[in-house]
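S.K.: Sequence and predicted model, in that order:
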Amino acid sequence: MSRIVYVNGDYLPEDEAKVSIFDRGFLMADGVYEVTTIIDGKLIDFDGHFQRLERSLGELDIENPLPREDWLEVHRQLVAQNDVEQGMIYLQVTRGAPGDRDFVFPDPETTTPTVVLFSQSNPALVDSPKAQQGIKVVTIDDIRWGRRDIKTVQLLYPSMGKMMAIKQGADDAWMVQDGAVTEGTSNNAYIIKDGRIITRALSNDILHGITRAAVLRFAREAQMPVEERSFTVEEAKAADEAFVTSASAFVMPVVEIDGTTLGNGAPGPLALRLREIYIEESRKSAI
C-alpha cells in the first residue's frame, strides 16, 4: 500500500504528491521543519515541537499556516492512515511558491506557505541495536551559518558531515567551533565526567533540542548533576561517557571520539539509564 502524505490540505498517496518547482524551499532552502517521534502509535512531546515550529517560523517571518489543533489532527491522521507504531512524522513549512525566482520575499498576502508532512516507520526505534553498541564520532569544523537555533531546511553541511564520518569508519560527526564542540550533525552532544552531565548552553550556536530539554529535565529529577557549558574536544576524549540526543535517536551513547575510546568502549551506565528514563517518561506523556 502506498504511503499517505499531506500536502497543502490534502491527504494523498506519496506518488501523487507534488510541490511547485518555484517553491522557495526548493530554490532557496527558505523553510523550516520538525520531526516528531511516534512510540506505540502516539506522539512524543508534540507541544514542544509545535512551540519550536512557531518560533522558527517567527524568526523567518513566515506566518504559521495552521493552529495547534489542526497540526495535531494532521499528525494523528498520518499515524492512523499509515498504521505507524514506531517511527516519525516529518513536517516542513516553506515560504511558498510565488511563481518565479527572486531573492526578495514574496508578498505573504498573495503567496501562502507550502505545508508538507509524511510519516516514516521504524520498528526498531525503541530497541535500537545501535543504543546497545554505542556509536563512533569524529570531529569536524563547524562552518554553518550563525542562526543554528532556527530549525531550517539548510542541511547540506550536516549531511556532508555525516558522509565525512562514514568515510572515516565512524557513525556521525561532532562539529567544533573555536575548539569547543557545538553539536552533532543532527543531534545535541554531551559528555559525562565524574557523574556530571555536561552539554553546551542554549544560544544561537546550537539547535534548542526538544529531546535535549526533556532529557535534562529528567536528569535533574533523577538527581544527576547537569552543567550547561561549552566543552573542548580534549575534554570529550577524556570523558567517562558521552552521548547524543535527538527525536530519532532518543539518548544514544557515544563510545569513541576521533579514534579515542571512551571508558571500556561500551555504552556507559548513566547514558543507558538516561535512555531508559526518557523512553519510560515519554511513553507516559505521549498523546
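M.R.: Thanks, I have it.

S.K.: For the rest of this, base every contact and every neighbour count on C-alpha atoms.
M.R.: OK.

S.K.: what about the strands in the stretch 51-200 of the chain?
M.R.: All strands of the stretch 51-200 of the chain, identified by DSSP state E, counting those that start in this stretch, fall at 86-94, 114-121, 135-141, 172-177, 180-184, 188-193, 196-199.

S.K.: I'd like those strands written out as a markdown table, with distance to Arg275 added.
M.R.: Listed next are the strands of the stretch 51-200 of the chain as a markdown table, based on distance: least, Cα to Cα, whole Å:
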| stretch | distance to Arg275 |
| --- | --- |
| strand 86-94 | 16 |
| strand 114-121 | 20 |
| strand 135-141 | 14 |
| strand 172-177 | 19 |
| strand 180-184 | 18 |
| strand 188-193 | 13 |
| strand 196-199 | 14 |
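
S.K.: Rebuild the ones you listed as JSON lines, extending it with mean neighbour count.
M.R.: Shown next, in JSON lines, are the strands of the stretch 51-200 of the chain (neighbours: other Cα atoms under 10 Å):
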{"stretch": "strand 86-94", "mean neighbour count": "22"}
{"stretch": "strand 114-121", "mean neighbour count": "21"}
{"stretch": "strand 135-141", "mean neighbour count": "21"}
{"stretch": "strand 172-177", "mean neighbour count": "23"}
{"stretch": "strand 180-184", "mean neighbour count": "24"}
{"stretch": "strand 188-193", "mean neighbour count": "23"}
{"stretch": "strand 196-199", "mean neighbour count": "21"}
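
S.K.: Quick check: which of those is nearest to Ile210?
M.R.: strand 188-193 (9.9 Å; Cα to Cα).

S.K.: biggest helix in this structure by residues?
M.R.: helix 269-285 (DSSP state H).

S.K.: Return the set of buried residues in that one.
M.R.: By neighbour count on 16 or more other Cα atoms under 10 Å, the buried set for helix 269-285 is Leu270, Ala271, Leu272, Leu274, Arg275, Ile277, Tyr278, Ile279, Ser282, Arg283.

S.K.: which ones are touching the second one?
M.R.: In this structure, Ala271 makes contact with Glu241, Ala242, Phe243, Val251, Met252, Pro253, judged by Cα atoms under 8 Å, 6 or more residues apart in numbering.

S.K.: let's bring in a second model and compare:
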Amino acid sequence: MNFEDINSILSTNVPMTDITIGNVLIAVLILIIGYLIVALVVRYIRHAMNKANMAHLLVEFVSRVAKILLLLVILLVAVSALGIDVGAGLVSISVVFGFVIGFAFQDMLGNLAAGFMIALTKPFKVGDFVDAAGNSGSIQHVGISNTTMLTYDNKKVIIPNSKVWGDAITNYTAMKTRMIDLTVGIGYDDDIGKAMKIASDIINGHEKVLSDPAPMVATNELGDSSVNLIVRPWVKTSDYWAVKRGLTKRIKEAFDEAGINIPYPQTDVHLFKQE
C-alpha cells in the first residue's frame, strides 16, 4: 500500500456523512492527547494548591471544575476537527446543554456548591465532633460532594453536603474549653446551703476543673418534686465527658453520705368514694 492509497482511504467519507476517515482519526487523536494534557494540568493544579496549604475540599472542587471545563474545550476542538462548525450553534447548544445539565444534576451541583462553602468557611475539620443534618458524630472525611461521619456507636454515616450546609451545624470540639451543665435535684426538706457547699467543694477540688472561668453552683428552680441546683464548671474540651461523669458520681455519693435526698418525680393519687 503506497501513499496514494493511504491518502485515498483517509479522504473517503464515512457513509451517509461529509466527514472523512482522516478527520475522524484526527478527532480521536485530539481526544487522546487532550485527555493526557488535561490530566497533567489537573495534577499540576492539585500540586500547586496542596503546596500552598489550601483546604483539601477546596483543592478537590477546583480540580474537578478545571477538569470538566478543559475536557469540554478538548471535545469542542475534536468536533471542530471533524469539519463541523461549532461556532454558529455554540451559544444555543450551550444554553440547552446548561439547562439539561442543571436540571439533571441539580442535586449534584447543589452538593458541589455546598462543598465549596464548607471548604471556604471551615465550620469543622476532620476529627471534630459535630451535630449536622440530624446526625451526631466525629468527622471522618470531608469530600467535594459529601461528608462522612462516624457516630459514637461506630456507625458510618455519609451525608450530602447540601444537607450539611443547609442546616444548623453544632461543633462540640471547635473550642478549647467547654462548660459542663449539671442539674441536681434535692428534697424540699434538705438544707440548700449544705447541698450547694458540698457540690461546690467537689467541683473546686477536681483536678481537671478550670479556675477561670470560675465554677458556679446556684439554685435554679423550685420543681414539682425537688429544688433544682445547677452545677456549671469549665473544663478542657478533651476532658468534658470524663469530668462530667466523674462529677455526677462524686456528687451523688457525697449527697448520700450527707443524708441529702435526690428525689424522683412523684404523683399523689387521691381516691374518692361516691355515696
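M.R.: Ah, there it is. This is a predicted model, so every value here is computed, not measured.

S.K.: How alike are these chains, TM-score-wise?
M.R.: Scored against TM-score structural alignment, normalised by the length of the second structure, the superposed chains reach a TM-score of 0.22; 115 aligned residues with a Cα RMSD of 6.8 Å.

S.K.: The contacts of Ala271 of the first structure: which two are farthest apart?
M.R.: It's Glu241 and Val251 that sit farthest apart of the contacts of Ala271 of the first structure, by Cα to Cα, at 12.3 Å.

S.K.: who has more neighbours, those two?
M.R.: Glu241 (30 against 27; other Cα atoms under 10 Å).

S.K.: Could you tell me which residues within the top helix by length along the second structure count as buried?
M.R.: What stands out as the longest helix in the second structure, according to DSSP H, is helix 21-51. For helix 21-51 of the second structure, a neighbour-count test (16+ other Cα under 10 Å) marks 21-24, 27-28, 30-31, 34-35, 38, 41-42, 45-46, 49 as buried.

S.K.: That helix: what's the following helix or strand?
M.R.: Once helix 21-51 of the second structure ends, the next helix or strand along the chain (criterion: DSSP states H and E) is helix 56-81.

S.K.: that's a helix at Thr147 of the second structure, yeah?
M.R.: No - under DSSP: H, G, I helix; E, B strand; the rest coil, Thr147 of the second structure sits outside any helix and is assigned strand.

S.K.: closest to Val79 of the first structure out of the strands of the stretch 51-200 of the first structure?
M.R.: Proximity to Val79 of the first structure (Cα to Cα) singles out strand 114-121 among the strands of the stretch 51-200 of the first structure, at 7.0 Å.

S.K.: Who are the packing partners of the closest one?
M.R.: Packing contacts for strand 114-121 of the first structure, counted by 3 or more Cα pairs under 8 Å, 6 or more residues apart in numbering; DSSP states H and E, involve strand 4-7, helix 68-81, strand 86-94.

S.K.: So what angle separates the directions of that strand and strand 86-94?
M.R.: 170 degrees (axes from the mean of the first three to the mean of the last three Cα atoms, to 10 degrees).

S.K.: and the angle for strand 114-121 of the first structure with helix 68-81?
M.R.: 40 degrees.

S.K.: where along the stretch 151-287 of the first structure do the helices fall?
M.R.: 156-167, 210-221, 233-237, 269-285 (DSSP state H, counting those that start in this stretch).

S.K.: Could I get these in TSV, plus columns for distance to Val5 of the first structure?
M.R.: Below are the helices of the stretch 151-287 of the first structure laid out as TSV (distance: least, Cα to Cα, whole Å):
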stretch	distance to Val5 of the first structure
helix 156-167	24
helix 210-221	24
helix 233-237	41
helix 269-285	25
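
S.K.: and of those helices, who's closest to Gln132 of the first structure?
M.R.: The nearest among those, by Cα to Cα, is helix 269-285 at 8.3 Å.

S.K.: Name the helix or strand for Met108 of the second structure, please.
M.R.: helix 106-121.

S.K.: Any buried residues in that helix, and which?
M.R.: Met108, Leu109, Gly110, Asn111, Leu112, Ala113, Ala114, Gly115, Phe116, Met117, Ile118, Ala119.

S.K.: and which of these is nearest to Val79 of the second structure?
M.R.: Leu109 (26.3 Å).

S.K.: Disregarding flanking residues, what is the spatial nearest neighbour of that closest one?
M.R.: Leaving aside its sequence neighbours, Leu109 of the second structure sits nearest to Gly102 (Cα to Cα, 6 or more residues apart in numbering; 7.5 Å).

S.K.: ok so the one you found is a strand residue?
M.R.: No - Gly102 of the second structure: not assigned to a strand; according to three-state DSSP it is helix.

S.K.: excluding its backbone neighbours, what's nearest Tyr190 of the first structure?
M.R.: Closest to Tyr190 of the first structure by Cα to Cα, 6+ apart is Thr199, at 4.7 Å.

S.K.: In space, what's closest to Ile26 of the second structure - neighbours in sequence excluded?
M.R.: Ala81 (6.7 Å).

S.K.: and that neighbour, how many neighbours?
M.R.: Using other Cα under 10 Å, Ala81 of the second structure has 20 neighbouring residues.

S.K.: Check Glu69 of the first structure too.
M.R.: 9.

S.K.: ok, so what distance separates it from Ile191 of the first structure?
M.R.: 37 Å (Cα to Cα, to the nearest Å).

S.K.: Quickly note the distance from Ile9 of the second structure to Ala218 of the second structure.
M.R.: From Ile9 of the second structure across to Ala218 of the second structure, the span is 94 Å (Cα to Cα).

S.K.: okay, the two: which has more neighbours?
M.R.: Ala218 (16 against 13).

S.K.: that's a helix at the more buried one, yeah?
M.R.: No - with three-state DSSP as the criterion, Ala218 of the second structure is strand rather than part of a helix.

S.K.: so what's it up against?
M.R.: Contacts of Ala218 of the second structure by Cα under 8 Å, 6+ apart are Met196, Leu229, Ile230, Val231.

S.K.: Which members of these occur in strands, if any?
M.R.: Leu229, Ile230, Val231 (DSSP state E).
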